Structures are given as structure tokens and as C-alpha cells.
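Undergrad: Quick one: sequence and predicted model below, then my questions.
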Amino acid sequence: MNATENNIKLWSPCEDIFNSICRAKQNYAIVILNCRISLNIDHRRILYLWAHAKVRVTVDGGLDRWLTWVQAHEYQVSDVYAPDLITGDMDSLSLGLLQYFENKDSKIVKTPEQNETDFTKSLKELQKHCDDEGIEIDSIYVLADTSGRLDQILANINTLFKAAAFMENKNIYQIASTSLTWLLAPGNHKITIPQTLRDQNAWCSLIPIGEPCIVSSKGLKWNLDETKLSFGGLVSTSNTYNGEPFVTVTTDGFLVWSMGIEPLL
């Protein structure tokens, strides 16, 4: 999924999601938030990600949404693995449903705290679960479509920033209907870009949410050369690729990378 090479962080989530590789040997978790699951990704890929995850997490009403999605694709609930961890304030889940999955050995953790989002709380509980069970993960896939709500989009990005502190060295990818989004920490990065995205000039963005950043890049149509990105100044949205198989990014601050994946779907 990623590696470090000569102090360069390597990223290749598109290959992991869209190629037929053996994910069972990889150390990742999957988290399903309480939001609409409107993914255009082949449902078999999502089920494969779920089946081969080391930890499966549903967050509050995300359990109902996941079960509805499974049944909509003509599977029975018994056909898929139960969540390892169900977390949230549980105000939208029936006691009967929780009891059913508790009997399936799902761990139920209620998190009523309202000063954090369910997304943030779920990642903290995931970290605790891994620590308690001695499970090693390096990446987390989060089904996080936001139905167009700007406040939820920003809250989810804020969680990426918070998680950088308590889930250091974990790579958290937000999967929406037509995009992938994650956080680049200060340093050097190399992102694999599939041929299809390059051929079809799919969009990508470097967004300096949180603080201004000095950024250099290669592999983009409009590259940056020690350029200051900031709100109120330059923001690199609606960029695309120049045909090279990788994009390299050097940044002195935390930077949101988002990329369109529609041509891969």
C-alpha cells in the first residue's frame, strides 16, 4: 500500500483498490461511517476489501447502511463477515441488531462524547482495539461519502489532521463515490498514478487546509516550484497529470491530496 524509500513516502492506493492483488497479506482496516454508500466502485471490490481487512469497523448508523448496501447487491447478511468493532453513540441502532452482532462476536463500544465527531472517535477506538488485540495495521480505508454537505466534508478532513497525532504512520484514505482523499505530512511523497487516470486527464488537487505550505511537485500539468499555497492565495485545485507514472510532492506542512477516480470505476 505504501512504503518509505530514501525518505520518500510512497503511495499507491489505486493499485490496492482496483487491481486484483492479494490484499489478505496486507495490514489494513476498513471503516464505514454513517453516511450514504453511493460508491460507483464495483461492489465486488468493496466486498473484497471488507473480507480481507484485518479489522472491520462500522460507526453508529453505518452498520444499518452497510447491511442495506449488502442486501441491495443480492447478498445475505450471513454471507459477509460481521464487523469486528461497532462504535458510536448507538442512538440510531436497535438493541436487537446490536445483540445479533454481539452474538457474532462483534465488539460493541458506545462513544457518547459529543466534542468529537463519530469519525474521530471511531479511529481512536480502532487504535485501542488494535493495541488490545495486538493487531498491526498500516492503512485504513474509510467509506466517507458526504452527500454534498460541506460541514461534513470539512469535519472529515479535520479528522485526518487529528489522526496524524494519535495514529502516527497510519495512512487513512477517504473513499467517496468518485474520489480518494488523504493527508500528506511534511516531507517528500511519491504517488503512483494509474495509466487510465493519466490518459483521461483525471483531476487532482493539493489543498493547504490548516496552514500555508511551501510546495514543489513533478508529474502535474501545472507543477509547483517552492510555491506558497494558502487560502486567500494560490490553491492547486482542478490540476491534472502530465503523463508521467508518478507525482512527487515536497511540502513543509500538512497538505490534503485529493484525486478523481471516476475513469477507474
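TA: All right, it came through fine. Numbering: from 1, shown residues only.
Undergrad: rest of the way, CA atoms for contacts and neighbours
TA: Fine.
Undergrad: what about the helices in the stretch 51-200 of the chain?
TA: 62-72, 95-102, 118-133, 150-166, 195-199 (DSSP state H, counting those that start in this stretch).
Undergrad: Can you name the next helix or strand after the shortest one?
TA: Sequence order places strand 204-207 as the next helix or strand after helix 195-199, per DSSP states H and E.
Undergrad: So which elements touch that following strand?
TA: On a contact count with 3 or more CA pairs under 8 Å, 6 or more residues apart in numbering; DSSP states H and E, strand 204-207 meets strand 236-239, strand 255-260.
Undergrad: For those, give me JSON lines that also has mean neighbour count and distance to residue 119.
TA: As requested, these are exported to JSON lines (neighbours: other CA atoms under 10 Å; distance: least, CA to CA, whole Å):
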{"stretch": "strand 236-239", "mean neighbour count": "15", "distance to residue 119": "25"}
{"stretch": "strand 255-260", "mean neighbour count": "21", "distance to residue 119": "17"}
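Undergrad: picking that back up, now the helices of the stretch 51-200 of the chain as JSON lines including distance to residue 206 and mean neighbour count?
TA: JSON lines is the format used below for the helices of the stretch 51-200 of the chain (distance: least, CA to CA, whole Å; neighbours: other CA atoms under 10 Å):
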{"stretch": "helix 62-72", "distance to residue 206": "29", "mean neighbour count": "17"}
{"stretch": "helix 95-102", "distance to residue 206": "40", "mean neighbour count": "14"}
{"stretch": "helix 118-133", "distance to residue 206": "23", "mean neighbour count": "18"}
{"stretch": "helix 150-166", "distance to residue 206": "13", "mean neighbour count": "16"}
{"stretch": "helix 195-199", "distance to residue 206": "16", "mean neighbour count": "16"}
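Undergrad: nearest to residue 16, of those helices?
TA: Relative to residue 16, the nearest member of the helices of the stretch 51-200 of the chain by CA to CA is helix 195-199, separated by 14.5 Å.
Undergrad: take the one below as the second:
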Amino acid sequence: MGAIFQVLVGGPTHNWPHALRTGKLDGRWAAADRGALRLLQLGYHPELVVGDFDSMTLAEQESVFEVIPKIVEKPDQMQTDLQLLLTTLDENYDIERIDVYGATGGRLDQLFSNVWILAEEKFTALRTKVRLIDRDNVVTFFNPGTHTITKIPEMKYLGFMPLTPVTELNLLDEKYPLAAWSGNPVSWSSNEFNGSINHFSFETGIVAVIQSRDSDENDA
């Protein structure tokens, strides 16, 4: 069985799921930059932190560096903290799954960057193991093939977002089916499940699947 990591990057805390904000998410943790400090303050114990650490004071850096086993400093700005974090995990562990928190909300440039990172060729094998999670959304990523998706009970909507040009996208048994669509990146939003398990397929490209709910339905 591979390693399952939970990862915190720099998004606003109000977008975190309730279980994260209250220190109730068990498991192995890694963080980007100031995310490590936030995790320590909540009682989590990350194994790895990456970044240039310019968002922390020297005193905060010392408090993080003395308790986290593996520190990876970002050498330049040619990659984001999340890119470096995913690469480091991929190179050092046999990964089964990575759940990323703090990748949404706040600045839109960072949001789109965090989504399109998973379209990079170097993450081909890793992308299907990554989920981006916040209080109202769970984003998963798929390579070509026929796929089964399971409804997350608290989520209502289902979106399909090709991140690259795709061919022969079929939404097979969703509320609003789609047959043999090919085209450039777009967002097929506001679909819904029929039952608790549905299926879709496509022949080429990369597709993100988003399960979501309206923000006024979330927990406090």
C-alpha cells in the first residue's frame, strides 16, 4: 500500500473544510511555506515542508525548521510551491493519494495555476492520485479511458472540465448526458449524479471532475 499524504498550501483559511480548521484530519502531512506553521498551530505534525519561506519571520522559520524532519528550499521562482511539493512527494514516496488543501480561494491566478499544474506531462502518472479539496468542492483529475465516479454525499453538483483539447467525451449516465464531444478546454458545469455512481469516458486529453455544493450549504 502506498503513502497517503495530506498537503496544505497557502490559500485562505475560510475555504478550509471544518475538519481541517478544527484539527480533526488524521494522517500524514506535508506543507508549502507558511502552511507548515499553520499546521503546527493546529496540532498537526508535517513530515515535509517546501518553499522559499519569505512569508515567515526568522523566528517563525526557526520554530518550523527545528521540528519538521525534511525541509526543501525552492531555488527559484520557475515553479510554484505546489509544483515543488508534488514533485518532492512523487520522487521520495510510493504515492497512493495526495489530498491538497488551501489550493483554492483568494487570488484567481493562483487558483488556475493550482488546477492546471496537474495537466503538466511530468505529472501524468501522479495526476489521478491528487485531489484538490475545500469546504465546497472536491476536484479530481483523469487520464483517457472509461471511469467510474462515486458521489460524495454532501456534494450536489458535478462538473467536467477538459484541461486540454479532448476527443470523444461521453457523459454516460449523468443527469445531463453528453455524447462523443470533442473540443478545446471548456467547463461543462452544473451537471448532477443519477444515483450514487456514474460513469464517463474520453479518448484523448485530460479532464478535471468537480463535485461541489452551494456555499450556503456548508458547515460552519
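TA: Received, thanks. Predicted, not measured: the structure shown is a model, and the values here were computed from it.
Undergrad: Overlay them and tell me the TM-score.
TA: Put the two chains on top of each other and the TM-score (TM-score structural alignment, normalised by the length of structure 2) is 0.84; 215 aligned residues with a CA RMSD of 2.7 Å.
Undergrad: if we can go back for a sec, wait, which of the helices and strands packed on strand 204-207 of structure 1 is closest to residue 146 of structure 1?
TA: strand 255-260 (14.6 Å).
Undergrad: Give the buried residues for stretch 136-155 of structure 1.
TA: Within stretch 136-155 of structure 1, the residues that count as buried by 16 or more other CA atoms under 10 Å are 137-146, 152.
Undergrad: sorry, back to before: minimum distance to residue 159 of structure 1: which of the helices and strands packed on strand 204-207 of structure 1 has it?
TA: Closest to residue 159 of structure 1 of those, according to CA to CA: strand 255-260, at 11.9 Å.
Undergrad: if we can go back for a sec, how about TSV for the helices of the stretch 51-200 of structure 1, with distance to residue 224 of structure 1 added?
TA: Compiled in TSV, the helices of the stretch 51-200 of structure 1 are given as follows (distance: least, CA to CA, whole Å):
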stretch	distance to residue 224 of structure 1
helix 62-72	39
helix 95-102	50
helix 118-133	32
helix 150-166	23
helix 195-199	18
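Undergrad: Return the distance of residue 155 of structure 1 relative to residue 116 of structure 1.
TA: Using CA to CA, to the nearest Å, one obtains 10 Å as the distance from residue 155 of structure 1 to residue 116 of structure 1.
Undergrad: how far away is residue 172 of structure 2 from residue 138 of structure 2?
TA: Residue 172 of structure 2 is 21 Å from residue 138 of structure 2, by CA to CA.
Undergrad: Those two: which is more packed in?
TA: residue 138 (20 against 16; other CA atoms under 10 Å).
Undergrad: Need the counterpart of that one in structure 1.
TA: Mapped onto structure 1 by TM-score structural alignment, residue 138 of structure 2 lines up with residue 180.
Undergrad: any idea how far its match lies from residue 214 of structure 1?
TA: 23 Å.
Undergrad: what does residue 35 of structure 1 give?
TA: In terms of CA to CA, residue 35 of structure 1 sits 34 Å off from residue 214 of structure 1.
Undergrad: Please apply the same query to residue 30 of structure 1.
TA: 32 Å.
Undergrad: Mind putting the helices and strands packed on strand 204-207 of structure 1 into a markdown table with distance to residue 131 of structure 1?
TA: Shown next, in a markdown table, are those (distance: least, CA to CA, whole Å):
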| stretch | distance to residue 131 of structure 1 |
| --- | --- |
| strand 236-239 | 38 |
| strand 255-260 | 28 |
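Undergrad: check contacts around the residue sitting nearest the centre point of structure 2.
TA: Residue closest to the average C-alpha location in structure 2 (CA atoms, centre = their mean): residue 132, at 2.0 Å. Residues in contact with residue 132 of structure 2 (CA atoms under 8 Å, 6 or more residues apart in numbering) are 99-101, 103, 138-140.
Undergrad: And for residue 73 of structure 2?
TA: So residue 73 of structure 2 contacts 50-53 (CA under 8 Å, 6+ apart).
Undergrad: Can you select the buried ones from those residues in PyMOL?
TA: To isolate the buried ones among the contacts of residue 73 of structure 2 in PyMOL, judged by 16+ other CA under 10 Å, type:
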select buried, resi 50+51+52+53
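Undergrad: Pick out whichever of the contacts of residue 73 of structure 2 sits closest to residue 151 of structure 2.
TA: residue 50 (32.9 Å).
Undergrad: Return the residue of structure 1 aligned against the closest one.
TA: By TM-score structural alignment, residue 50 of structure 2 lines up with residue 87.
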